[in-house]
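>>> sequence first, then the predicted structure:
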Amino acid sequence: GIGTRGPGETKLEVDRRKIRKRISFLEKKIYQIGVQRDTQRKKREERNIFKIALVGYTNSGKSTLLNAATDSDAYVEDRLFSTLDSTTRKLKIYPNSEVLISDTVGFIEKLPHQLIASFKSTLEEVKRSDLLLLIVDVCNTDFENNIYSVKEVLKEIGVWQKPVLLVFNKIDKLSRGELNSLKIKYKNSVFISALKRSGLPELYLRIKKMIERHYLNIIVKIPYNENKIMSFIYNNCQVLRRRDLVDSTILNLNVNSKYYSILSRYICRGRESREANIG
């Protein structure tokens, strides 16, 4: 049968053969996940969606935070790589705009290069995100080295330049004095207990502020014969107000800053902006 010894095989050789088969199976599964995720990401990028990725050392509480923030039931287990693929959910904290938050595989110190290659599909969520939440387990006495390890992996995959918010998790396990000391040392960070759902309002407020910096409010004037750009606007931007003129349409928009160059030639400026303002 499968897994039994062949002629002259030792138990060690049988075990190695089983491991090779398991690795081959997992590599195929990860490749399939990558193809599926790539299709999903392309669809998201066609729309005006702000994307958040949860990153952190393994068992830092990323999946627990995802569940708490989105009222979902992502798989949670206290083991290495319990989250193999990325789990993405909608986060309803910003009115009239879609926000997606993705859990990712837990990082480990000195992550082997072959594992980085294998987990490329899951780390793509990190590369495509607009904001990284670096989740830290304050119960781990070596958490500062863990932060360093995560930063090194983020640098290796080329995303450390992205906005990063440090989120200290499991603060319910700390004394008041320990928590105060941590807040003094990491002044610009957020402190939560995902399990107890404490500190989440402050986290949401910080996320909202970062989203607001990511978007622009502009006024554009679109001629009626520009059907393609009008379609683009309604598919990718938030239309706040609209006024139809004889030969064109004036739109107040909330738009992702990455679309500025596409819309720049239609933007009303100076006196034209004041005259066109419909708010």
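All right, it came through fine.
>>> contacts, neighbours, all on C-alpha from now
OK.
>>> nearest residue to Lys120 in space, ignoring adjacent ones along the chain?
Nearest non-adjacent residue to Lys120, counting by C-alpha to C-alpha, 6 or more residues apart in numbering: Gly34, 7.8 Å away.
>>> Ser261 versus that neighbour, what's the distance?
Counting by C-alpha to C-alpha, to the nearest Å, the gap between Gly34 and Ser261 amounts to 30 Å.
>>> which residue of those two possesses the greater neighbour count?
Gly34 (21 against 9; other C-alpha atoms under 10 Å).
>>> what's the helix or strand harbouring that one packed up against?
Taking DSSP states H and E as the criterion, Gly34 maps to helix 11-45. Packing contacts for helix 11-45, counted by 3 or more C-alpha pairs under 8 Å, 6 or more residues apart in numbering; DSSP states H and E, involve helix 120-127.
>>> contacts made by the helix it packs on with the rest, please.
Helix 120-127 has contacts (C-alpha atoms under 8 Å, 6 or more residues apart in numbering) with 30-31, 33-34, 37, 53-55, 84-86, 102, 104-105, 132, 157-159.
>>> among these, which are in strands?
Among those, the residues falling in strands (DSSP state E) are 53-55, 102, 132.
>>> shouldn't Ile250 be within a helix?
No: secondary structure of Ile250 (DSSP: H, G, I helix; E, B strand; the rest coil): strand, not part of a helix.
>>> now that it has come up, it's in contact with Val239, right?
No: the pair Ile250 / Val239 is not scored as a contact, 10.4 Å apart, by C-alpha atoms under 8 Å.
>>> of the two, which one has the most company?
A count of neighbours by other C-alpha under 10 Å puts Ile250 above the other of Ile250 and Val239, at 22 against 17.
>>> surely Arg243 and Leu251 touch.
Yes: contact criterion C-alpha under 8 Å: Arg243 and Leu251 qualify, at 6.6 Å.
>>> which parts of this structure are helices?
Assigned by DSSP state H, the helices in the chain fall at 11-45, 62-70, 113-118, 120-127, 143-156, 176-185, 200-214, 227-236, 260-263, 270-276.
>>> ok, and here's another one to check against it:
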Amino acid sequence: MTESNLPGDTDDVVARVLASADSKAAGYSLFRSGSAQALQAESAESHDGEGHDGAQLDREDRNALRRVPSLSTELEDVTEVEYRQLRLENVVLIGLYTHGTVADAENSMRELAALAETAGATVLDGLMQRRSKPDASTYLGKGKAEEVAGIVKAMGADTVIADTELAPSQRRALEDVVKVKVIDRTAVILDIFSQHAKSREGKAQVELAQLEYLLPRLRGWGDSMSRQAGGQVGGAGAGMGSRGPGETKIELDRRRIHTRMSRLRKQILEMKPAREAKRANRKRNAVPSVAIVGYTNAGKSSLLNRITRAGVLVENSLFATLDATVRKSTTADGRLYTLTDTVGFVRNLPHQLVEAFRSTLEEVADADVIVHVVDGSHPDPSSQLSTVREVIGEVGAREIPEVVVFNKSDLISDDDRLVLRGLWPQGIFVSARSGEGIEELLAEISDLLPRPGIRLDLLIPYEHGDLIALLHDQGQVLATEYAETGTRVTALVTAEIQPQFADFVVLPAVTD
């Protein structure tokens, strides 16, 4: 990293570029960021309000670019800088908040900073502006876009990331002003997904989402945008002199993308029967399922590992899990069930990804119980809770019994516990690291799982030991006696496995 990019030298450069910030008449204020982790930053300092009425403060707030505190993730250790410099790009974050509080907007920006870090970037700074609605041309407005261009040049950034999904025209116009690459929140999430997808189905889903995002954003220049007629044509202005090579490059790209998208949809559709067969097999064998859902990086995989020792990848990064992982577990009274780790959610999750990962989310819709994991140490757990419950509703799983779990309880203070208890009084505090609350969670899952409701008195010959094993795995054995002709068993079973015992019933079945 060059000297001009070091945090200590940047202040003087930025101060010269933004000298007008000292004047109130400039209608512009800038707040310098500190050095801390992106997701653990303190709230922005508020105006003291002395000498101003409410209207003046509101007008200043709308016209200001506010620097979000503690978004810088520049590396200070020289060895680490040299190691990571080759793959990291320097980025500046920008955002607007049209409603809500400053704290909400800053939490969204910190989340974007964490997304950028996960994608492999160094966040130099974050800037946001209060505005009634985004500018239709440059998102920020021409003047503020030029100010961002000065900051980008002073800090040596090579990418600007917007905390929204930019229209193609807004991205192009903003690039023309800031003179570096401009991407949006959706592009960052898609990039992370492409890095983390491991299975054949996961890779196909991510590529499909990327192509759907790319299609309206293809860009051509000059004559390459114009369709050229080929062969015999009719109509005014066509004919001799208008016959050319046919498709232009951008049209050819569009056709190739459409063809590739069709193939990917076909591949994903072909993978569906195998997935449905596995799910149907679990249903046929009456194995209840529990789906673990939650915000990205809330600790879902850690919780799965704690309960089942599954050995699933656990990483302190966003979207470390993209492929559904299914593991088996048993209740304290011996009932078998499956636990499914699903892809994490995030606010403003791109629509393309919700559609592309519909197959993964089917595991949630078909579950008997949903374990909703919330990061209790997050600055804004209520937004995590509402975002995930919104997606649960979208996949048609709102009626499924839900257990809300506040994870990372070892990092939660007593005051924060009171706040979380107010958000969801029935929530369970757990720590996948220390084991706190795990027994309480397992007991709650056991209570909510469907229980066998058909009582059978059976006499099973000794040569049918497989049926005894089935009763222990998928039913509930109440009593066992051994007779000369076989094993006398009283058990509770489900309707799915009841027909397998029809030949061995001693007394008529009784439904509890």
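Structure's in. What do you need? Since the structure is predicted, the reported quantities are computational estimates derived from the model, not experimental observations.
>>> which of Arg243 and Leu251 of structure 1 has more neighbours?
Leu251 (25 against 13).
>>> residue contacts, that one?
219-222, 239-243.
>>> need the counterpart of Glu444 of structure 2 in structure 1.
Counting by TM-score structural alignment, Glu444 of structure 2 corresponds to Arg206 in structure 1.
>>> how about the contacts made by the residue mapped onto Ser382 of structure 2 from structure 1?
Alignment note (TM-score structural alignment): Ser382 of structure 2 maps to Glu144 of structure 1. With contacts defined as C-alpha under 8 Å, 6+ apart, Glu144 of structure 1 has no neighbours.
>>> follow-up on the earlier one: can you tell me which of the helices of structure 1 is nearest to Leu165 of structure 1?
With C-alpha to C-alpha as the measure, helix 200-214 is the member of the helices of structure 1 nearest Leu165 of structure 1 (8.6 Å).
>>> need the residues that contact that closest one.
Counting by C-alpha under 8 Å, 6+ apart, 50, 69, 93-94, 190-194, 256-257 sit against helix 200-214 of structure 1.
>>> identify the farthest-apart pair in those.
Farthest pair in the contacts of helix 200-214 of structure 1 (C-alpha to C-alpha) is Ser193 and Ser257. Separation: 32.6 Å.
>>> these two - which one has more neighbours?
Shown here are Ser193 of structure 1 and Ser257; by other C-alpha under 10 Å, Ser193 has more neighbours (21 against 12).
>>> and the most centrally placed residue in structure 1, how far from Lys90 of structure 1?
Nearest to the mean C-alpha position of structure 1, by C-alpha atoms, centre = their mean, lies Ala53 at 1.9 Å. Distance, Ala53 of structure 1 to Lys90 of structure 1, by C-alpha to C-alpha: 12 Å.
>>> do the same with Asp71 of structure 1
Going from Asp71 of structure 1 to Lys90 of structure 1 by C-alpha to C-alpha gives 10 Å.
>>> who has more neighbours out of these two?
Counted by other C-alpha under 10 Å, Asp71 of structure 1 and Lys90 do not tie: Lys90 has more neighbours, with 17 against 12.
>>> end-to-end on stretch 292-307 of structure 2?
End to end - C-alpha to C-alpha - stretch 292-307 of structure 2 spans 12 Å.
>>> and for stretch 335-354 of structure 2?
33 Å.
>>> quick check: it aligns to which part of structure 1?
Stretch 335-354 of structure 2 covers residues 97-116 of structure 1 once aligned (TM-score structural alignment).
>>> which parts of the matching stretch are buried?
97-108, 116 (16 or more other C-alpha atoms under 10 Å).
>>> kindly report the same for stretch 408-421 of structure 2.
408-410, 412, 417, 420.
>>> what's the distance between it and the middle of its chain?
23 Å (C-alpha atoms, centre = their mean, to the nearest Å).
>>> contacts for it?
299, 375-377, 381, 406, 427, 429-434, 436.
>>> quick one: map Thr83 of structure 1 onto structure 2.
Thr83 of structure 1 maps onto Thr321 in structure 2, by TM-score structural alignment.
>>> for that match, list the residues it contacts.
Residues in contact with Thr321 of structure 2 (C-alpha under 8 Å, 6+ apart) are 196, 301, 313, 342-344.
>>> rewinding a little: tabulate the helices of structure 1 (a markdown table), appending distance to Val164 of structure 1.
What follows is the helices of structure 1, written out as a markdown table (distance: least, C-alpha to C-alpha, whole Å):
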| stretch | distance to Val164 of structure 1 |
| --- | --- |
| helix 11-45 | 20 |
| helix 62-70 | 15 |
| helix 113-118 | 20 |
| helix 120-127 | 11 |
| helix 143-156 | 10 |
| helix 176-185 | 17 |
| helix 200-214 | 10 |
| helix 227-236 | 25 |
| helix 260-263 | 23 |
| helix 270-276 | 35 |
